[in-house]
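**Q** here you go, sequence then predicted model.
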Amino acid sequence: MSHRKAFLALGTACALVVAAAPAWAVDWAKAPEAKTILFYPGQSSFEWIQIGSDHGGARSFTKKGDKCSECHAEEAADMGKKMVSGQKIEPTVIAGKRAAIPLKIKAAYDATNLYMRFEFPAGPHNPAPNAAGGKMDPDNEIKLAMMIDDGKVGAADRSGCWASCHADARDMPSAPKKEALGAAKGIDTSAGYVTKYLPESRTAVSLKDEPRGGWDKLKSPADLDAMLKGGQFLDLVRFKSGKGGVSEDGYVLAERVLKQNAGATFQGKKEGDAWVVTMTRKLDSGQPGDVVLAAGKTYTVGVAVHDDHSWGRFHHVSLDLRLGLDAPGEIKAVKQ
């Protein structure tokens, strides 16, 4: 059984027994508030950020080991303006799309669960020229996702979600044609595109030579299973606003794998002119692909919001952030 099928099978069983406490029972007034900026990233990728002719900070990232946030935290909104307008690495301009979204985050935990609260302003609808009816994802006005790394994924502690974003993914410059996807073995390309993956899951990744990326250079099933068991993955949770709200939990390794109603549960709604999304997640769900969270530890996280019915890379993202459970981090989870 493949690592992906094993996860889905176990997730079905666990979904029957997971009974997380509701996030809205938390006293949010006692939780410290973190503020960050989600910006529009255009076609920037894991490959792009490491090439000096593309990205001025490449040397600081690759040679000095600097975090993306150390260079760009104060200019995230300005970077978003350049990309959303098509001035830089964006061939598909959506007129009126927001360059950046301010995000407020609160976190708390108890003996069993991590609780998080996300709040950001709702935005206007701006029709997308690359989607019928102007909405890429008509069923979901917003989606909110978070990745968690506990230090076992290469550059994730410095680049956040860029460790999983590649030049050959959907709507990216080196995305393979649909007819080429039939050669893929071990990953699901039935949707007609390549999803997120980790560089460690490939035997090679081309940073500069075209086509960039390494979607078709998959490691063996045995290697991937060992990586999953060893914790070498990015934990992924996601909320979708359609159908009354859908909770998804999974991970990124050889591809993006998501299961509904597993280790994390969400609630989300508009409150006035803002979206408020709360999450309850087991500290230890027992599921493959879920990082085991513990008091006193700090984890790297990346947050993304798909606003205005967007899909794929047409989202807003954070730089690398740190979530500390009574430990250092921009997001401070305090025990309640």
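**A** Yep, that arrived. Numbering: from 1, shown residues only.

**Q** make it CA atoms for all contacts and neighbour counts henceforth
**A** Fine.

**Q** check contacts around Cys14.
**A** Residues touching Cys14, when contacts are defined by C-alpha atoms under 8 Å, 6 or more residues apart in numbering, comprise Ala262, Gly263, Gln287.

**Q** contacts only, for Gly134.
**A** Contacts for Gly134 (C-alpha under 8 Å, 6+ apart) come out as Asn126, Pro127, Ala128.

**Q** would you reformat those as JSON lines and include neighbour count and distance to Asp139?
**A** Converted to JSON lines, the contacts of Gly134 look like this (neighbours: other C-alpha atoms under 10 Å; distance: C-alpha to C-alpha, whole Å):
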{"residue": "Asn126", "neighbour count": "15", "distance to Asp139": "16"}
{"residue": "Pro127", "neighbour count": "19", "distance to Asp139": "15"}
{"residue": "Ala128", "neighbour count": "21", "distance to Asp139": "15"}
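
**Q** which one of those residues is nearest Leu323?
**A** Top of the list for closeness to Leu323, among the contacts of Gly134 and by C-alpha to C-alpha, is Asn126 at 32.8 Å.

**Q** strands of this structure, start to end?
**A** With strands called from DSSP state E, the chain shows them at 33-39, 100-109, 113-121, 143-149, 234-240, 246-252, 256-260, 264-271, 274-282, 298-306, 316-317, 321-325, 331-335.

**Q** could you dump the ones you listed to JSON lines with distance to Ser174?
**A** Putting these into JSON lines (distance: least, C-alpha to C-alpha, whole Å) gives the following:
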{"stretch": "strand 33-39", "distance to Ser174": "22"}
{"stretch": "strand 100-109", "distance to Ser174": "26"}
{"stretch": "strand 113-121", "distance to Ser174": "32"}
{"stretch": "strand 143-149", "distance to Ser174": "24"}
{"stretch": "strand 234-240", "distance to Ser174": "23"}
{"stretch": "strand 246-252", "distance to Ser174": "20"}
{"stretch": "strand 256-260", "distance to Ser174": "18"}
{"stretch": "strand 264-271", "distance to Ser174": "33"}
{"stretch": "strand 274-282", "distance to Ser174": "34"}
{"stretch": "strand 298-306", "distance to Ser174": "22"}
{"stretch": "strand 316-317", "distance to Ser174": "21"}
{"stretch": "strand 321-325", "distance to Ser174": "28"}
{"stretch": "strand 331-335", "distance to Ser174": "35"}
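
**Q** next up, a second structure to put side by side with the first:
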Amino acid sequence: MSNQLRRKGIPVALALFAGGLLLSWFTHGTGVVHDDPKRNISIPKQLTVPLQVQAAYNDTNMFFRYRWPAEKPGIFHDVVKFEDGKWITKGKGVPGSEPDGLQEDRVAMMLDDGSVPEFARYGGYLAIGAGIDTFTKHASKEEVEAHPHLGKKLKGDVVTKSLPETRTDINNWASVQPEEILKAQREAGYFLDLWHWRAHRSNPINMSDDQVIAEGRLGDAGKSSAGSNWDSEKKQPKLMFNATVTGYKALKWDDVKQGKISQDSTYFLREGEAVPFDPAAGWVNGDTLPKRTLRTPEGSMADIAVQGKGRWADGYWDVTLSRKLNTGHPLDDKILKDQGAYAVAFAIHRNATGGRWHYVSLPASLGLGRSGDIVAQRFAGDAPQWKDKWSDVELFYPGQVDWPQLNSKKHAGAEFIRKGQPVTTHHSVAQLKHYGIEAEFADEIRRQWLWTLLAGIALIAAFGIALNQLLKRNPGV
């Protein structure tokens, strides 16, 4: 009996050893991090991007200057292209870069005056709630449209950025507070001011989008700088270029796709300058028109302007935005004051990316004439001279990390958040750029760990059995 066990022991050990090696080979040969469009996953090759910021103010106005690298200027958003008698949309948002280059470059800044205290500690992480659009797991279009507040009242069809206290349960995107609570929160200043410059939908008319983050990412009161150039009933554009002024009634698809159109040319349709669309104008395949029209914004949405020109040159965007210190719209904007202290966080889109495929910053302090990570210098005159040094901000790809997850048992640092410790106490950008990707593949990484554990157990068992057989064969050793 003993001899039989010995004879079987070596084959068993070899089988376990071979099985452990094969398990390691098949589960570790390719890794788990890879693009997966079906799950809304696309990992950028570059995980960090530098952003430079300057700030200044005079008696009435606030100025921010932003500079960041971009391989080429993304001056187009979605368009409609004429193909075989029909107009089709090109440039819909996709995971990662849009293949035809049809997502505009953008820079955004969230600003708070202390009314949202967690923002100064956690920045944009605070605004990523449950069910947010473009995450692997997100609320469906039908669910959002059916929601009484987000869908029925606000006419939304996706879950956007929001603040935690606008929900009764941070784990449930649909648990929006009653309207009287939302109104009281807004009046108490519980919102983030969002400056949102867009290379196509605002820059050509020297404006910036002006938004607010509360129960969603919402526009300020009034009319925005961008409208739709699509007649859904007639299935055709509303406007086209004025050929008597521009020399063409449409752009050429190949020129748009290959980036041959200059930022100094008329590549946008502005209401009052463009002309009504003529379906009998002799359209040919490849004729292309922007799907957005530009117009003069109104009300609170007209508060932020581009000073000078937002320009791309030598591989960099250089954009300066200005706004009154006191816009007179305290329910939409944070009112800024001399010697005031504020919190800011930044984001950029480049390389034809939209949605969550951007680069973001950790929160930074802003001081108007006082100390801060970014110091706004006071000046006399109409425009700053920008003689002060840039403030360098490192942006990173955030991956799929939301506020509910950060406050859950899955996050080892949830206890520190409950204690109010800032994210920078325990994490650096160098860490966060990897943590965000790990969050996108959490299940796969956990499964990989289990396979590794099993492979390790098999190898240890094989070694133990083999050693045991060796000792039995050589009892004097």
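**A** Looks like it came in fine. Owing to the predicted nature of the structure, the values given are computational and were not obtained by experimental measurement.

**Q** nearest to Lys269 of structure 1, of the contacts of Gly134 of structure 1?
**A** Once C-alpha to C-alpha is applied, the member of the contacts of Gly134 of structure 1 that ends up nearest Lys269 of structure 1 is Asn126, at 20.4 Å.

**Q** OK, contacts around the closest one?
**A** Here Asn126 of structure 1 is in contact with Ile94, Ala95, Gly96, Lys97, Gly134, Asp308 (C-alpha under 8 Å, 6+ apart).

**Q** cool, and Gly355 of structure 2?
**A** With contact taken as C-alpha under 8 Å, 6+ apart, Gly355 of structure 2 is in contact with Gly93, Asp133, Thr134.

**Q** just to revisit the earlier point, nearest to Val292 of structure 1, out of the strands of structure 1?
**A** Of the strands of structure 1, the one closest to Val292 of structure 1 (C-alpha to C-alpha) turns out to be strand 274-282, at 8.5 Å.

**Q** structure 2: matching residues for the closest one?
**A** Aligned by TM-score structural alignment, strand 274-282 of structure 1 falls on residues 316-324 of structure 2.

**Q** for structure 1, longest helix please?
**A** Scanning structure 1 for the helix with the most residues, using DSSP state H, yields helix 3-15.

**Q** that one maps to which residues in structure 2?
**A** Helix 3-15 of structure 1 maps onto no residues of structure 2, going by TM-score structural alignment.

**Q** can you list the buried residues in that helix?
**A** Of the residues in helix 3-15 of structure 1, those buried by neighbour count under the rule 16 or more other C-alpha atoms under 10 Å are His3, Arg4, Phe7, Leu8, Gly11, Cys14.

**Q** so it versus strand 256-260, what angle?
**A** 20 degrees (axes from the mean of the first three to the mean of the last three C-alpha atoms, to 10 degrees).

**Q** tell me the buried residues in stretch 116-131 of structure 2?
**A** Applying 16+ other C-alpha under 10 Å to stretch 116-131 of structure 2 flags 116, 118-131 as buried.

**Q** chain center to that stretch, what's the gap?
**A** 14 Å (C-alpha atoms, centre = their mean, to the nearest Å).

**Q** in structure 2, which residue is closest to the centre?
**A** Centre of structure 2 computed as the mean C-alpha position; nearest residue by C-alpha atoms, centre = their mean is Arg356, 3.3 Å away.

**Q** what does that residue correspond to in structure 1?
**A** With TM-score structural alignment as the criterion, Arg356 of structure 2 lines up with Arg313 in structure 1.

**Q** before we move on, back to that, most neighbours of all the contacts of Asn126 of structure 1, which one?
**A** Within the contacts of Asn126 of structure 1, most neighbours by other C-alpha atoms under 10 Å means Asp308, with 26 neighbours.

**Q** dump the residue contacts of that one.
**A** Under the contact definition (C-alpha under 8 Å, 6+ apart), the residues listed for Asp308 of structure 1 are Gly123, Pro124, His125, Asn126, Lys135, Glu141, Ile142.

**Q** just the ones of these in helices?
**A** Counted as lying in helices by DSSP H, out of the contacts of Asp308 of structure 1, is not a single one.

**Q** of those, which stay in contact in structure 2?
**A** Among the contacts of Asp308 of structure 1, the ones whose aligned partners also touch in structure 2 (both residues aligned by TM-score structural alignment, their matches' C-alpha atoms under 8 Å) are Gly123, Pro124, Asn126, Ile142.

**Q** contacting residues for the aligned partner of the first one in structure 2?
**A** Just to be clear, that refers to Gly123 of structure 1. Using TM-score structural alignment as the criterion, the counterpart of Gly123 of structure 1 in structure 2 is Glu71. If a contact means C-alpha under 8 Å, 6+ apart, then Glu71 of structure 2 has Gly315, Tyr316, Asn351 as its contacts.

**Q** Glu71 of structure 2 and Arg356 of structure 2, how far apart?
**A** As defined by C-alpha to C-alpha, to the nearest Å, Glu71 of structure 2 lies at a distance of 20 Å from Arg356 of structure 2.

**Q** now swap in Ala343 of structure 2 and tell me
**A** With C-alpha to C-alpha as the criterion, Ala343 of structure 2 and Arg356 of structure 2 are 22 Å apart.

**Q** with Ser365 of structure 2 instead?
**A** Remark: distance between Ser365 of structure 2 and Arg356 of structure 2 (C-alpha to C-alpha) = 24 Å.

**Q** do Ala199 of structure 2 as well
**A** Following C-alpha to C-alpha, the distance that separates Ala199 of structure 2 from Arg356 of structure 2 is 17 Å.

**Q** before we move on, what about Val344 of structure 2?
**A** Counting by C-alpha to C-alpha, the gap between Val344 of structure 2 and Arg356 of structure 2 amounts to 19 Å.

**Q** ok, now Ala313 of structure 2?
**A** When C-alpha to C-alpha is applied, the distance between Ala313 of structure 2 and Arg356 of structure 2 equals 26 Å.
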